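J.: Turn this into a model:
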Amino acid sequence: MKAINKLSYLKLFSFVIALSLFSCDDEELVQINENASTSLTLSTESVVMSEENAGEDILSLTWTEPNFGFQSATDYSLEVDLVGNDFSNAKVVAVGRDTSKVFTSEELNSILLNLGATPMEINQVEMRLLVSLSDAQRSYTESVNIDATPFSSILDLSTNLGIVGSATPGGWGSEDILDVPFYSTSENNVVVAYATLRDGEMKFRENNDWAVNYGDDGNDGTLEQDGANIPVTAGTYKVTVNTETLEWSLQEYSWGIVGGATVYGWDTPDVKFEYNPYQDNWKAAATFTDGEIKFRQNEEWNVEYGDTGSDGTLEQGGDNIAVEAGHYIITLDLNNLTYELEQTDLWGLVGDATTFGWDAPDPDKFLPDFGINEGMFYLNGVELSAGELKVRQNEEWGVNYGDDGNDGTLELNGANIPSTPGIYNVEMNFAVNPPTIDFYAWQ
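T.: So this is what the prediction gives:
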């Protein structure tokens, strides 16, 4: 991907927008100035974002405080959307009482990608200012436009092929859980899926629909359209299909973290990684104590990696990796044999419906969406028993959510959430207010 390092030009221009606010009560002792106005000034009419300038300030917006005729405590918010959306899905940036806002390239880029802007192309973006004098006295300025070119390091490895069947989370077809997806690889016509399956049967089909589906008559490793169901035993697998020759294979395949710093120590089960197709790497969420870890395949020592030089590079059979106590997102890059440990806040499930009950540790940790859905968190294939549970941050009760009314809406310090025994994919959405949680039972 070719990145542009500099803005083609920087030109200062101003948009002056008249803003009139009227008193809602003729009996008020203070008369609001009907001619109060503000001007919104942007530092440029065109921005180009790139990985190289991600940390740099790229756009400044300033405005003057309207003269309402008295000293006021005015709050401001900026709304950003793509031209043509009429601010129906705008991203809101709270500014408080400041009369300016500076966006870094990374910050503005994230907003635009969340809006669905096309990377590496010029997108017309509109912005407007919300002036709030009180809950009853709020007004927008007219929108102003700017040309913006975002960048993306997100890959699109998606294909239209998926796995369906009684062995899969969605069963033979579910509105809640889509087919297990296949992803493109570096080999032409070869796609791969990473699937945790149970005892049952499966088939492959296109577009989550039965119009084009494949089975394996004779179970001999070659697919036939409308062929027989394929039997499978429970396990975690790598499924490979050649879409040209219709040859396919199924092999046991998983990656995990093992070690004295993990909740399970040097014994199984390992802390499991999930494949991240947006960056072609593997991600895990874990809470560590002071100790050591290693990475290994299939919860066995046949293929295991450590870091002999403590430089973030993995070697087969390398030294144990020392870690400090904390909450981490771990990235494993098998293409370059590197890893990263990022300390961050983690969400987990706790309760008598979970593995360790109401006490720490909370082994069932949510992963954030590593695509462009900011505020979304996922936990796939978690097994729950009959009982209750809650969501909490960093295995402590300082920040915890329950569900008053059991309606899928989360409340801070809310009621325990009842659980029915089963295996679930859990989706939590903090991009909305109030946040929500959904449990999708495996079919």
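J.: Every contact and neighbour count from this point should use C-alpha atoms.
T.: OK.
J.: Please report how far the residue nearest the centre of the chain lies from residue 96.
T.: With distances taken as C-alpha atoms, centre = their mean, the residue of the chain nearest its centroid is residue 369 (1.7 Å). Noted for residue 369: a distance of 29 Å to residue 96, by C-alpha to C-alpha, to the nearest Å.
J.: Please report the number of neighbouring residues for residue 80.
T.: Close neighbours of residue 80, defined as other C-alpha atoms under 10 Å, add up to 24.
J.: So it sits against residue 125, correct?
T.: Yes - contact criterion C-alpha atoms under 8 Å: residue 80 and residue 125 qualify, at 7.1 Å.
J.: residue contacts, the residue nearest to the centre of the chain?
T.: 375, 376, 377, 378 (C-alpha atoms under 8 Å, 6 or more residues apart in numbering).
J.: Can you mark which positions in the longest strand along the chain are buried?
T.: Criterion DSSP state E: the longest strand present in the chain is strand 123-134. By 16 or more other C-alpha atoms under 10 Å, the buried positions in strand 123-134 come out as 123, 124, 125, 126, 127, 128, 129, 130, 131, 132, 133.
J.: Same question for stretch 75-90.
T.: Buried residues in stretch 75-90 (16+ other C-alpha under 10 Å): 75, 76, 77, 78, 79, 80, 81, 82, 83, 87, 90.
J.: can you redo the contacts of residue 369 as a markdown table with secondary structure?
T.: What follows is the contacts of residue 369, written out as a markdown table (DSSP: H, G, I helix; E, B strand; the rest coil):
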| residue | secondary structure |
| --- | --- |
| 375 | coil |
| 376 | strand |
| 377 | strand |
| 378 | strand |
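J.: other SSEs contacting the helix or strand where residue 342 lies?
T.: Using DSSP states H and E, residue 342 sits in strand 338-343. Contact partners of strand 338-343 among helices and strands, from 3 or more C-alpha pairs under 8 Å, 6 or more residues apart in numbering; DSSP states H and E: strand 326-333.
J.: got the angle between the strand it packs on and strand 338-343?
T.: Angle of strand 326-333 versus strand 338-343, following axes from the mean of the first three to the mean of the last three C-alpha atoms, to 10 degrees, is 160 degrees.
J.: on that earlier part again, check which element follows the strand holding residue 342 along the chain.
T.: Following strand 338-343 in sequence, per DSSP H and E, is strand 347-350.
J.: Skip ahead from that next one and say which helix or strand is next.
T.: strand 367-368.
J.: And that following strand, what does it pack against?
T.: Counting by 3+ C-alpha pairs under 8 Å, 6+ apart, strand 367-368 packs on strand 281-288, strand 376-384.
J.: another one to check against the first:
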Amino acid sequence: MKKIKIFTLMALVVSTLFSCKDNGKEIVEINPDKVAAAQFVDLPTAPVILDENNPDGMAPILFTWSKAQYGYAAAVTYTVQAAAANSEVYSEILQSSLNYNVMTNKALNNKLLGMKIKANEVSNIKLRVISSIGKSYRDTISQVRQIAIRPYKTVIVYPSLGLPGNYQGWSPGNEATRIYSTANNGKYEGWIDFTSSDAIEFKFIDGFEWGKPDKGGPAVTPESNGTINGTLAGGDNIKGVPSGYYRVECNWTGNTFKMTPISTWGLIGSATPGGWDNSTALRYDKATNVWTVDVTLTAGEFKFRANNGWDINLGKSEEDGELSLGGGNLPATAGNYTIKLMLGGAIPMYEMIKK
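T.: I've put the predicted structure just below:
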């Protein structure tokens, strides 16, 4: 009986794995027929309600899944991803080396709000599990499952980079000179006033104080339209940026950045004095980083656009008071207004004050 057991075990191993040698090192080749992706088990069928009164408590959902199979005892990293029910854009929710995990209400809530899942409403989301054993074999993906969940409204703290420089006193923690990654994907953007009488020097820093990772780069040369495409390399201060107001985009992991000069912001649309042909200019207050206009509107629609063109425009977002790049037209009722465009945070905001 002992010999039969040994033979059976060896037959199982041979049928599952193939091996060869490369420079004396044994390499295991996985038999695809023995591979099985992880699959969710025991997901809730009732809506998951996140508790805003207990943000540090465990969310009422246990993410659990079957173990992925590779024909041997592989070390697997599992990544749970989620997407809105009507979207194919998945975002990472959590990672685990086990076949289960939990999250706090706050952590899960922030992930969902970052995906633009509406707060205080029950919405359907899609879930999937990615299983990875590194470069040994391609990642496997589970079947997509769907649950209903209700996040709550809160302030999201997005990852951000500081842009300290001589134009703002070399202050890494200056809130007015930060750019943000609202998708939490290593790509950041924001609106920075680089106006200065001195030749500008600055760096990017991943933190609010010196000692955190920072990146500089070679001097830049603006293109004919003023746009700057730069590279992050080394610790030298970035130089060559003309004084002015810019939209700044940075790929932190890709070590590149782009700066687009903004000379004006204006209102455009059927509700504005210039219709869809001419912008009504906003005035800029450097102290508050707010653009403002006093204007008489008719019933209709409007948007914000930069540089009297359509390359950069802001319109309707899913949340009241928020704006999104290239968003839809904003509705307006007739009246006299003070309209403010606020670009100092992670999300562009606007305010209409009727006189």
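J.: if we can go back for a sec, tell me the buried residues in the strand holding residue 342 of structure 1?
T.: Neighbour-count burial for strand 338-343 of structure 1 [16+ other C-alpha under 10 Å]: 338, 339, 341, 343.
J.: Quick one: map the first one onto structure 2.
T.: When the structures are aligned by TM-score structural alignment, no residue of structure 2 is matched to residue 338 of structure 1.
J.: ok, residues contacting the biggest helix by length in structure 2?
T.: Looking across structure 2 with DSSP state H, the single longest helix is helix 2-16. Helix 2-16 of structure 2 has contacts (C-alpha under 8 Å, 6+ apart) with 30, 31, 34, 71, 72.
J.: For the helix or strand following that helix, which residues meet the burial criterion?
T.: Next along the chain after helix 2-16 of structure 2, taking DSSP H and E as the criterion, comes strand 17-22. Judged by neighbour count using 16+ other C-alpha under 10 Å, the buried positions of strand 17-22 of structure 2 are residue 17.
J.: List the contacts of strand 17-22 of structure 2.
T.: 26, 27, 28, 29, 30, 31, 71, 72.
J.: what's around the second one, how many residues?
T.: Looking back up the chat, that one is residue 27 of structure 2. Residues near residue 27 of structure 2, counting by other C-alpha under 10 Å: 12.
J.: what about it, which helix or strand?
T.: strand 25-30.
J.: could you give the angle of that strand to strand 17-22?
T.: Using the same axes, to 10 degrees: strand 25-30 of structure 2 against strand 17-22 is 150 degrees.
J.: For the helix or strand following strand 25-30 of structure 2, give me the average deviation versus structure 1.
T.: As assigned by DSSP H and E, the chain's next helix or strand after strand 25-30 of structure 2 is strand 48-49. Taken against structure 1, strand 48-49 of structure 2 registers an average deviation of 1.1 Å after superposition, with mean C-alpha distance after the TM-score superposition for structure 1.
J.: Show me what strand 48-49 of structure 2 is packed up against.
T.: Secondary-structure packing of strand 48-49 of structure 2 (3+ C-alpha pairs under 8 Å, 6+ apart): strand 145-150.
J.: just the helices in structure 2 please.
T.: 2-16, 105-114.
J.: Residue range in structure 1 corresponding to the shortest one, please.
T.: Yep, that's helix 105-114 of structure 2 we're talking about. Going by TM-score structural alignment: helix 105-114 of structure 2 matches residues 105-114.
J.: what does that stretch contact?
T.: 49-50, 53-59, 81, 91, 119, 150-152, 372-374.
J.: Give the buried residues for the strand holding residue 27 of structure 2.
T.: residue 30.
J.: Off-centre distance for it?
T.: Distance of strand 25-30 of structure 2 from its chain centroid, counting by C-alpha atoms, centre = their mean, to the nearest Å, is 38 Å.
J.: Now do that strand against helix 2-16, angle only.
T.: 80 degrees.
J.: still on that earlier bit, can you tell me which of the contacts of helix 2-16 of structure 2 are classed as buried?
T.: Applying 16+ other C-alpha under 10 Å to those flags 30, 71 as buried.
J.: Which residue comes closest to residue 292 of structure 1 once chain neighbours are left out?
T.: In this structure, residue 292 of structure 1 finds its nearest non-sequential neighbour in residue 322, 4.4 Å apart by C-alpha to C-alpha, 6 or more residues apart in numbering.
J.: roughly how far apart are the one you found and residue 294 of structure 1?
T.: Applying C-alpha to C-alpha to residue 322 of structure 1 and residue 294 of structure 1 gives a distance of 9 Å.
J.: More neighbours: those two, which one.
T.: Per other C-alpha under 10 Å, whichever of residue 322 of structure 1 and residue 294 has more neighbours is residue 294, with 22 against 16.
J.: Let me know the helix or strand that residue 240 of structure 1 is in.
T.: Secondary structure (DSSP H and E) places residue 240 of structure 1 in strand 235-242.
J.: So which bit of structure 2 is that strand matched to?
T.: Taking TM-score structural alignment, strand 235-242 of structure 1 hits no residues over in structure 2.
J.: Please state the offset of that strand from the chain centre?
T.: Offset of strand 235-242 of structure 1 from its chain centre (C-alpha atoms, centre = their mean): 24 Å.
J.: Check which helices and strands the very next helix or strand once past it sits against.
T.: Reading on from strand 235-242 of structure 1 to the C-terminus, the next helix or strand found by DSSP H and E is strand 248-252. Of the remaining helices and strands, those touching strand 248-252 of structure 1 by 3+ C-alpha pairs under 8 Å, 6+ apart are strand 235-242.
J.: what angle sits between the strand it packs on and strand 248-252?
T.: 160 degrees.
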